[in-house]
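1. A predicted structure for the sequence below; I have some questions about it.
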Amino acid sequence: MTKGYSTVVDILVDKFRCAEEELTPATTVEDVDLDSLAQVEFAITLENRIGRPFSEDQLTLDTTLGEIAAAVESSLSVGTSYEK
């Protein structure tokens, strides 16, 4: 599991009470039932976690957790601070 994917899963499990065993890289935002307000919260939480802007525009209902994790990995690879 990559650091980006771990970050995404940790947030979904801890903050949004998703069942970890039901999450896969192919799971979409729609699959985890994040409404528009929750999508904004998720984007803000990701931004705070990785220390880089992460727009709620990057989180559509069709966006997969794998795609979100790839965006997080990309942010982390450009020398971003990471604090958990």
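-> Good, I have the coordinates.
2. switch to C-alpha atoms for all contacts and neighbour counts from now on
-> OK.
3. which SSE is the closest residue to residue 84 other than its chain neighbours in?
-> In space, and not counting its chain neighbours, residue 84 is closest to residue 49: 6.2 Å by C-alpha to C-alpha, 6 or more residues apart in numbering. Using DSSP states H and E, residue 49 maps to helix 36-50.
4. take this one as well and set it beside the first:
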Amino acid sequence: MSAMYGRLVGLLVDRFDVDPAELAPDTTFDDLDMDSLHLLELFLVVHAELGVAVGEHTSTPRDTIGAVAEVLARRAGPGAPAPPPAPDRARPAPIPSAASTPVS
């Protein structure tokens, strides 16, 4: 499958807690119990994480993950910049302590 398919699967697993064993190119969003509101949220995440703008009518719950990945890949285009790497969720950003904050 395409790199976009892998990114979409990664978002479904990381952001929507979908079991990777449930995912295949021919899996529909209905199969994952994702309704149109879930898809809207997914497309907001896709836009934020991958930089691909997607309209709310791009897909329905009956569409497959593979078909949506193809649409996203076309929208990203061949010359589209690579999306920024996902933040490392294993290590949260350090919070500055009062001792390390300069006093004016």
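-> That came in fine, so what should we check first? Note that the coordinates shown come from a computational prediction; the quantities given were computed from them, not determined experimentally.
5. which residues touch the helix holding residue 49 of the first structure?
-> Residues from elsewhere that reach helix 36-50 of the first structure (C-alpha atoms under 8 Å, 6 or more residues apart in numbering): 7-8, 11-12, 53-56, 59, 72, 75-76, 80-84.
6. narrow these to those in helices?
-> The members of these that map onto helices under DSSP state H are 7-8, 11-12, 72, 75-76.
7. residue 1 of the first structure: which of those is nearest?
-> residue 7 (9.9 Å; C-alpha to C-alpha).
8. counterpart of that closest one in the second structure?
-> Residue pairing (TM-score structural alignment): residue 7 of the first structure is matched to residue 7 of the second structure.
9. for its match, grab the count of nearby residues.
-> Counted by other C-alpha atoms under 10 Å, the residues lying close to residue 7 of the second structure total 16.
10. for residue 15 of the first structure, same thing?
-> What residue 15 of the first structure shows, counting by other C-alpha under 10 Å, is a neighbour count of 13.
11. ok, it to residue 25 of the first structure distance?
-> Applying C-alpha to C-alpha, to the nearest Å, the value for residue 15 of the first structure to residue 25 of the first structure is 18 Å.
12. thanks a lot, see you next time.
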